[in-house]
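Participant: build me a model from this:
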Amino acid sequence: MPTIFRYDGFRFFFYSNEGDPREPMHVHVLKDGCEVKVWLDPEVSVAASRGFDARTIQRLRAVVIERRAVIERAWFEYFG
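Facilitator: Model prediction:
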């Protein structure tokens, strides 16, 4: 589970073995047992969430938008 970056105690990462075939580009965010999965394409949108409240999800979505280029670069470096 490669970590892309950490932000305010949240871990932004992807699962290296998720999906066969691999799912479209996305990122997972984890903190205190809560997790959200965010699609990056065609637009940044929440795929699934467990445990986070709506305000936190919106905050995390904003971070993904802000750091989208970093996430995409990490994705392509890892998966090719």
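Participant: use CA for all of it now, contacts and neighbours both
Facilitator: Will do.
Participant: so L30 sits in a strand?
Facilitator: Yes: according to DSSP: H, G, I helix; E, B strand; the rest coil, L30 belongs to a strand.
Participant: the closest residue to it other than its chain neighbours and E43, how far apart?
Facilitator: Excluding the flanking residues, the one nearest L30 by CA to CA, 6 or more residues apart in numbering is R11, at 5.2 Å. Computed as CA to CA, to the nearest Å, the R11 to E43 distance reads 21 Å.
Participant: for the closest residue to G9 other than its chain neighbours, grab the count of nearby residues.
Facilitator: Spatial nearest neighbour of G9, chain neighbours left out: K31 (6.7 Å); criterion: CA to CA, 6+ apart. When neighbours are counted by other CA atoms under 10 Å, K31 registers 14.
Participant: Proceed likewise with the subsequent sequence, for comparison:
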Amino acid sequence: MPVVFRHKGFRFYFFSNEGDPREPMHVHVGKDGVDAKFWLWPDVVVAYNDGFGARTLRELAEMVTHRRREIANAWNEFFGEGN
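Facilitator: The predicted structure is shown next:
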């Protein structure tokens, strides 16, 4: 699973097999056995959450929004897709 970046102990990543057909562009975030998934477009929204509190989710959503282009570039590079 490609890791896009790490921040404050959180790992921002996606899986090398994101479904068939592939799911829309998104990023998973994990830390200490807890994880969440965020859709990137048209807006950053939580796709699922398995244990993060509301405040942490807001902070993660802000980080994903701030680094959305970097995440999208990593996704496109890995999967060989255009923007």
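Participant: quick one, which of R11 and E43 of the first structure is more surrounded?
Facilitator: R11 (16 against 9).
Participant: ok, now which ones touch the residue nearest to G9 of the first structure?
Facilitator: For K31 of the first structure, the contacting residues are 9-11, by CA atoms under 8 Å, 6 or more residues apart in numbering.
Participant: would TSV of the residues you listed with distance to G80 of the first structure and secondary structure be doable?
Facilitator: Output for these, formatted as TSV (distance: CA to CA, whole Å; DSSP: H, G, I helix; E, B strand; the rest coil):
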residue	distance to G80 of the first structure	secondary structure
G9	28	coil
F10	25	strand
R11	22	strand
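Participant: make CSV out of the residues you listed and add distance to K37 of the first structure.
Facilitator: Shown next, in CSV, are the contacts of K31 of the first structure (distance: CA to CA, whole Å):
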residue, distance to K37 of the first structure
G9, 17
F10, 13
R11, 12
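Participant: what about P21 of the first structure, how many residues close to it?
Facilitator: Using other CA under 10 Å, P21 of the first structure has 7 neighbouring residues.
Participant: so it: helix, strand or coil?
Facilitator: coil.
Participant: just give me the match in the second structure for it.
Facilitator: Using TM-score structural alignment, the equivalent of P21 of the first structure in the second structure is P21.
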